[in-house]
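Participant: Below are the sequence and a predicted model for it; my questions follow.
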Amino acid sequence: MKKPSAKIRDEIAKLQDQLKLAETREAERIGRIALKAGLGDIEIDEAELQAAFDQLSRRVRGGQGGTTGGKKGAGDSRGPTSNTAHASGAAAGSGGEA
């Protein structure tokens, strides 16, 4: 059973809207966390900040590649505690280096 192209386009448009909303929610969440950590008022080049976030992402993910944005290891009870310690330590260290 084939779908007409117009219906597929409609589904794609709906999925793009859902993606945009999900990305906005994620960006707001990360932004709130960054502000709480004091990163809102640091003066750092955007490329340097991106590199610092990339490094932090690798550390939090345990050296795994890729940025799916998913909740990997959500069931792991020890993950969030150690990740939080790494995240706050790296955020504090990045702010001092700028």
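Facilitator: Alright, I've got the coordinates.
Participant: from here on, contacts and neighbour counts on C-alpha atoms
Facilitator: Fine.
Participant: how about Lys2, secondary structure?
Facilitator: coil (DSSP: H, G, I helix; E, B strand; the rest coil).
Participant: Same check on Gln64?
Facilitator: Strictly by three-state DSSP, Gln64 counts as coil.
Participant: That one: neighbouring residues, count only.
Facilitator: 10 (other Cα atoms under 10 Å).
Participant: put this beside the first:
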Amino acid sequence: MKKPSSKIREEIARLQDQLRQAETREAERIGRIALKAGLGEIEIEETELQKAFQELAVRFHRSDAKPRKPETAPVTAGAVSGGAGEA
């Protein structure tokens, strides 16, 4: 049995809303990570930053890419100390 067009439109609207919500969550996640990495403090053109993100995406989307362990511990905001004598 075929669905009436009104039901299909309702389903499309519901899916579009789900898509917007998912994109918002993803954008917030990426934004938090970018801020922690210090990207909020650099002056760079948006197109140049987008190109860098695209290059990063290619790196992680490769089918032959395997998860790697980080070579160094990740740096978080406030984690860098410059004082002498700290242990």
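Facilitator: Here it is on my side, so go on. Being a predicted model, the structure only gives us computed values, none of them experimental.
Participant: now what about the TM-score between them?
Facilitator: For these two chains in superposition, a TM-score of 0.73 is obtained (TM-score structural alignment, normalised by the length of structure 2); 70 aligned residues with a Cα RMSD of 1.9 Å.
Participant: So which residues of structure 1 form helices?
Facilitator: 5-36, 46-60, 79-97 (DSSP state H).
Participant: Taking the centroid of structure 2, which residue is nearest it?
Facilitator: Ile30 (2.7 Å; Cα atoms, centre = their mean).
Participant: Give the aligned equivalent of that one in structure 1.
Facilitator: Structural alignment (TM-score structural alignment) places Ile30 of structure 2 against Ile30 in structure 1.
Participant: Please report how far its match lies from Gly40 of structure 1.
Facilitator: 11 Å (Cα to Cα, to the nearest Å).
Participant: how far does stretch 36-47 of structure 1 stretch from start to finish?
Facilitator: End to end - Cα to Cα - stretch 36-47 of structure 1 spans 21 Å.
Participant: next one: stretch 40-51 of structure 1
Facilitator: Stretch 40-51 of structure 1 end-to-end distance (Cα to Cα) = 16 Å.
Participant: Please report the number of neighbouring residues for Ser6 of structure 2.
Facilitator: 9.
Participant: same check, this time on Gly38 of structure 2
Facilitator: Around Gly38 of structure 2 there are 13 residues (other Cα under 10 Å).
Participant: for the one 10 residues further on, same thing?
Facilitator: Glu48 of structure 2: 10 surrounding residues under other Cα under 10 Å.
Participant: Next: Leu56 of structure 1.
Facilitator: Neighbours around Leu56 of structure 1, by other Cα under 10 Å: 21.
Participant: My read is that it contacts Gly89, right?
Facilitator: No. Applying Cα atoms under 8 Å, one finds Leu56 of structure 1 not in contact with Gly89, separated by 9.8 Å.
Participant: Now do the buried residues in stretch 34-54 of structure 2.
Facilitator: Within stretch 34-54 of structure 2, no residue counts as buried by 16 or more other Cα atoms under 10 Å.
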